[in-house]
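**Student:** no sequence for this one, just the structure:
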């Protein structure tokens, strides 16, 4: 991290960063060590979780625009978290918290079941080489973890500029029995550009999205709603 980011980490972590119990790895979450969002934020409010928040541009803008909603940024890279805290502090945000942790463990262990209103995954690492596809976040094991954290009727929002990853996301979620798509799948076929959700108006244009557009890649959004529990 830069000197400024180091200072931000030291000075702002007590305000914004969640202290969590670790398992074996530095970014792991100890099973059974969940949080109480009401205690963390000091109120009862809708909760939005962004997975892979990067430098925080999207979630800081969203938190500033929606003071009645609480936000949690999940990221493993300290430099990005430090930048997020700097921008949050400049904006005077009190409805944003950050956690340095692996996303699947946050969904499985840190967040109480049915505690989240929306989960955002915007422009996750595409691991574009075929041999690395197994490292992608949105795999078969991902949807049950999101379903656990989301309340009934909660929303999962996905976005990517990599067509094959978008198709993989759609295929994975098509088999997710806990979710219904919030877009028209009637005409969706492999390799098409139909059956995608409109661009999420609540997502600010970030460097990742601009880069994808500049390279001529189409941005694809997908939206899924959590079915009611039996």
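**Tutor:** Perfect, thanks for sending it. Here the structure is a predicted model, which is why all the values come from computation and not from measurement.
**Student:** contacts and neighbour counts: CA atoms only from here.
**Tutor:** Fine.
**Student:** Pretty sure residue 61 sits in a helix.
**Tutor:** Yes. Assessed with DSSP: H, G, I helix; E, B strand; the rest coil, residue 61 lies in a helix.
**Student:** next, the one to line up against it:
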């Protein structure tokens, strides 16, 4: 913990998180990613009460981290990094931030980014709402992506879903006026919940016509998405625009 940040109070989180952190042995290459690539790609987050928490006084200032001024895309739950590495490689004029809690996925993202020569990508190992609520400066993101978040499909676990009432304020804080929130899921009831929640949030307005947004052409087809299609689940996209702050 940096010396200028106060020690957090020794308490536990009071709100449920949208993930269960899995442990697992990493490969040699993944271990190497942490030792050799993390110093460049991984933003060292000062912690609060948990290993994936964010200290309330911690800040990630994009211009300082990327050493330039450029549009910033933030992907929440970047998984193995396939979508964001492809996007960062295709758009060197933009900056990208991957937010994930699973170390193996972050390691794979670093390895693929290094192989692709993507220097406009950084990673954060942290609980996504805390990144959007405090770590990023307000209105610093041009786009926020939430692709295939954990559906927590059992009704008793729905409270752990990322996109629920109040998410508009969380994502809307990080997005600039006119910025875009893009979402996709292969679970119909979660798609309906996302749409119902975001239609009601004052921070956003629809950026699509009809029932669903067209498939975002900036999202590469991943094994995860293909698995959902092979199981007969329809992929539903949504897109919302951040309304101007009053």
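**Tutor:** Yep, it's here. Everything quoted here is computed from the prediction, not taken from an experiment.
**Student:** Could you report the TM-score for this superposition?
**Tutor:** Once superposed, the chains reach a TM-score of 0.95 (TM-score structural alignment, normalised by the length of structure 1), with 221 aligned residues with a CA RMSD of 0.7 Å.
**Student:** In contact with residue 19 of structure 1, which residues?
**Tutor:** residue 99 (CA atoms under 8 Å, 6 or more residues apart in numbering).
**Student:** That one maps to what in structure 2?
**Tutor:** Matched to structure 2 by TM-score structural alignment, residue 19 of structure 1 sits across from residue 44.
**Student:** who's in contact with the spatially most central residue of structure 2?
**Tutor:** Central residue of structure 2 (CA atoms, centre = their mean): residue 76, 1.1 Å from the mean position. Residues counted as contacts of residue 76 of structure 2 (CA under 8 Å, 6+ apart) are 98-100, 128, 144-147.
**Student:** Now do the same for it: its match in structure 1.
**Tutor:** So, by TM-score structural alignment, residue 76 of structure 2 is matched to residue 51.
**Student:** where do the strands sit along structure 1?
**Tutor:** Using DSSP state E, the strands found in structure 1 span residues 47-51, 70-75, 96-100, 116-122, 150-160, 179-181, 220-226.
**Student:** The third one vs structure 2, mean deviation?
**Tutor:** Right, the one you point to is strand 96-100 of structure 1. Superposing on structure 2 places strand 96-100 of structure 1 at an average distance of 0.2 Å from its equivalents, by mean CA distance after the TM-score superposition for structure 1.
**Student:** likewise the last one?
**Tutor:** On superposition with structure 2, the average gap between strand 220-226 of structure 1 and its aligned counterparts reaches 0.1 Å (mean CA distance after the TM-score superposition for structure 1).
**Student:** Can you check which part of structure 2 that strand sits on?
**Tutor:** Going by TM-score structural alignment, strand 220-226 of structure 1 sits over residues 236-242 in structure 2.
**Student:** buried stuff in that stretch?
**Tutor:** 236-242 (16 or more other CA atoms under 10 Å).
**Student:** ditto for stretch 163-181 of structure 2
**Tutor:** In stretch 163-181 of structure 2, counting by 16+ other CA under 10 Å, buried: 163-165, 167-181.
**Student:** what range in structure 1 matches it?
**Tutor:** The aligned range for stretch 163-181 of structure 2 is 138-156, by TM-score structural alignment.
**Student:** Residues contacting the matching stretch, please?
**Tutor:** By CA under 8 Å, 6+ apart, stretch 138-156 of structure 1 touches 104, 107-108, 111-121, 168-169, 172-173, 176, 178-179, 223-229.
**Student:** cool, stretch 207-220 of structure 2 as well?
**Tutor:** 82-83, 86-87, 236-241.
**Student:** mind checking the end-to-end distance for that stretch?
**Tutor:** Stretch 207-220 of structure 2 has its terminal residues 20 Å apart, counting by CA to CA, to the nearest Å.
**Student:** swap in stretch 229-246 of structure 2?
**Tutor:** 41 Å.
**Student:** Go through the buried residues of stretch 236-242 of structure 2 and name the one nearest residue 57 of structure 2.
**Tutor:** Comparing those against residue 57 of structure 2 with CA to CA places residue 242 closest, at 25.2 Å.
**Student:** how far away is that closest one from residue 181 of structure 2?
**Tutor:** 8 Å.
**Student:** likewise residue 41 of structure 2?
**Tutor:** On the measure of CA to CA, residue 41 of structure 2 and residue 181 of structure 2 end up 24 Å apart.
**Student:** And residue 34 of structure 2, by the same measure?
**Tutor:** 30 Å.
**Student:** Could I get the full set of helices for structure 1?
**Tutor:** Assigned by DSSP state H, the helices in structure 1 fall at 3-16, 37-41, 57-65, 78-90, 103-105, 142-149, 163-174, 207-214.
**Student:** Among those, single out whichever gets nearest to residue 129 of structure 1.
**Tutor:** Here helix 163-174 is closest among the helices of structure 1 (CA to CA), at 10.8 Å.
**Student:** and that closest one, what other elements does it pack with?
**Tutor:** strand 220-226 (3 or more CA pairs under 8 Å, 6 or more residues apart in numbering; DSSP states H and E).
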